[in-house]
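**Student:** heads up, no residue letters with this:
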């Protein structure tokens, strides 16, 4: 009897990455045991609907499962629920669960995800101060979005703006406080930010920029939000959407290399060749730009899970897919491919006033990222051009009557990038 049959592949975490690893191993022929460990008792569920469908007026309260409950048993995937992994014994190749029991592994996959960043101000622990990361978080927010409620959202990123849109639709009086000078600044350019600002204001949302929150006040429950410029905003509910932190503590305690995320190479191996990591918790080198990055997206979680499965099965790891993301706000879909940089050349295709346009980001003459708003015509060709690194003519890119692929003017290696992702470990 081999270690493959006696010692399982143990996956810690049942989000998109963890479930995708377990499913991929089974569907692609792994005959050994697969054990999925989750501190929660819930059946693993979809995360994107938490800030979209779940918060909609009249929507049901149930979480959308990633797989039906009986699917795990049918596929021979063992689920250990209600148990956290307290530590990793790398020498013995075993994890120690919260009840003190030991679970040996042939290979270990850390898919521990991320958690909502807490507000670092006085009063953040008052009742009515909420964040969105889990299904229970989503239900708590949904129950608070009653008509007439004064809702203050802190942070104008994807999550903050999606929650704000849902709150407005539910009849709340909503104010978004953002310490930067525009919405979604970390992930997009001024033309896209301006479009979504107009959209939200047209629906009755109040947006306040340069608003750094300094304190939350209330008698047991939040009643007001104070900002550094001396303003006060009355609130019945506060939702903090100020980003996430990677759940890397387990890896750090085990001596694995971490740097705002668990460092992994293109096979998703950590500094221990028997331990992988996948999903929001990882940091890796982009094969397209050579930059170190941590991506919070379903696409990245799924792609990394596939890389883990390939490596465990001794298959060749496929080339990386261009990362992509999406958000839907007031019925308008923004879909992004690639990762923009503030220094990129910004080229607008189409008319933002008509609600259907694209923004292309050129870096040294090559397509680095694209935003498509209200339509996807440019999305697929843009993804292909990002991956190939071909030189483009900015004037032709700016003409919406010219197909993106017809704007190519040259070839050559992408400056600063790697032929394959450079290993961080």
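**Tutor:** Ah, there it is. Note that the structure is a prediction, hence the values are computed from the model and not measured.

**Student:** contacts and neighbour counts: CA atoms only from here.
**Tutor:** Fine.

**Student:** Can you tell me the centre-most residue of the protein?
**Tutor:** residue 296 (2.4 Å; Cα atoms, centre = their mean).

**Student:** Spatially nearest residue to it, not counting backbone neighbours?
**Tutor:** Spatial nearest neighbour of residue 296, excluding adjacent residues (Cα to Cα, 6 or more residues apart in numbering): residue 280 at 4.9 Å.

**Student:** got it, and residue 104?
**Tutor:** Using Cα to Cα, 6+ apart, the closest residue to residue 104 is residue 94 (3.9 Å).

**Student:** cool, and residue 404?
**Tutor:** residue 397 (6.1 Å).

**Student:** where's the one you found relative to residue 206, distance?
**Tutor:** For residue 397, the distance to residue 206 (Cα to Cα, to the nearest Å) stands at 35 Å.

**Student:** alright, now check it against this:
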């Protein structure tokens, strides 16, 4: 086992965490980690939060110092593009023409920002946020002030809007849905996020579709919407992400909303794993397939992939988790609710400190703690239980007793 040659394509959270997991479990064989960006692996979640706000620098968002990879005998191939895979020959071909042999291959290629098919979408000044240099470009924009237009009211759009406003910019957000995040959290909780942004000075225009990007002096100068034109100094498109599966498709692996894997992250080729954003995996706890693009999923699937390679126990048996920071709101979420599930609130929206539970047929499907800390593990234990609403919402009932 220790002599297997491991090649990891993708040097983000998932890929780097898999490498860390292999070495921490005693694997001594050769490992090659290939990254398309020239940067050392870093925590991508910081790009729309601490790094964008200037509270962390490049060294602080790195997962490990360069010396760690040398000490762990990991061959880093940064700034390299994988052109193709040869499953029969067990080789990875780089864009340079170099071929790297493998015994086990791990795809951790992540996702790209989704583009919008509207006039002007390719103009200079139309920005996205997925990589470090894009966050740097936004920071430079923040320093110049002016007006930022944001298309999309999902997690990235709202986090960047909050960061831009706190940096002193005017910010307008447009999105076609009724409330921010309503496809995930439902309209009632989405309305809370809308109020948060409006209270903090964001010009939030929900139910408004972007039909194009205005051009001014050869650059993006605003957004064309159903309701007219909004002049801005730059435009951020934040309408979700698409998994990078071109390599998997070229190699003939089974794909569908990502790369299809089993509960141990193994693809249709037993020599190849897929982890992180691209993994459409069988969740044994929920009894369904899930593909998630969150920090926790990248870490956990990276660890699980390492255990799978080493023949150790483990499968995809956890509830999804994510977090966000916007203005004075810090939030953690765990579970897998539908937008149609009934939200019940423990505490007060007005206080800014509360917990939301989602119910389906009386069973808790998810929970979210807002500005209340060190309770997420307890909330995780409540999910899947049938709990009366009056107990969920009663602050005199200890959270630890709700699963009983």
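**Tutor:** Looks like it came in fine. Predicted model only: the values in this text are computed from it and were never measured.

**Student:** And the TM-score between these chains?
**Tutor:** Comparing the two superposed chains by TM-score structural alignment, normalised by the length of the second structure, the resulting TM-score equals 0.95, with 403 aligned residues with a Cα RMSD of 1.8 Å.

**Student:** More neighbours: which of residue 397 and residue 206 of the first structure?
**Tutor:** Neighbours per residue (other Cα atoms under 10 Å) separate residue 397 of the first structure from residue 206, with residue 397 holding more: 23 against 16.

**Student:** since we're on the residue mapped onto residue 12 of the second structure from the first structure, how many residues are nearby?
**Tutor:** Aligned against the first structure by TM-score structural alignment, residue 12 of the second structure finds its counterpart in residue 15. The number of residues packed near residue 15 of the first structure is 21, by other Cα under 10 Å.

**Student:** Pretty sure residue 42 is one of the things residue 15 of the first structure touches, is it not?
**Tutor:** No. Applying Cα atoms under 8 Å, one finds residue 15 of the first structure not in contact with residue 42, separated by 11.0 Å.

**Student:** aligned partner of the residue nearest to residue 104 of the first structure in the second structure?
**Tutor:** The pairwise alignment with the second structure assigns residue 94 of the first structure to residue 91, based on TM-score structural alignment.

**Student:** same thing with residue 221 of the first structure?
**Tutor:** Under TM-score structural alignment, residue 221 of the first structure pairs with residue 219 in the second structure.

**Student:** does the closest residue to its match other than its chain neighbours count as helix, strand or coil?
**Tutor:** Setting aside the residues directly before and after it, residue 219 of the second structure is nearest to residue 124 in space (Cα to Cα, 6+ apart), at 4.9 Å. Three-state assignment for residue 124 of the second structure (DSSP: H, G, I helix; E, B strand; the rest coil): coil.

**Student:** Distance-wise, check residue 256 of the first structure relative to residue 293 of the first structure.
**Tutor:** 18 Å.

**Student:** Equivalent analysis for residue 26 of the first structure, please.
**Tutor:** Relative to residue 293 of the first structure, residue 26 of the first structure is positioned 30 Å away (Cα to Cα).

**Student:** sec struct for residue 20 of the second structure, please.
**Tutor:** Put simply, residue 20 of the second structure is helix when judged by three-state DSSP.

**Student:** Count the neighbours of it for me.
**Tutor:** If you count neighbours by other Cα under 10 Å, residue 20 of the second structure ends up with 20.

**Student:** cool, and residue 352 of the first structure?
**Tutor:** For residue 352 of the first structure, using other Cα under 10 Å, the count is 18.

**Student:** Run through the helices of the first structure in chain order.
**Tutor:** Under the criterion DSSP state H, the first structure contains helices at 3-6, 16-27, 69-74, 135-144, 158-169, 190-202, 249-253, 298-312, 379-388, 394-397.
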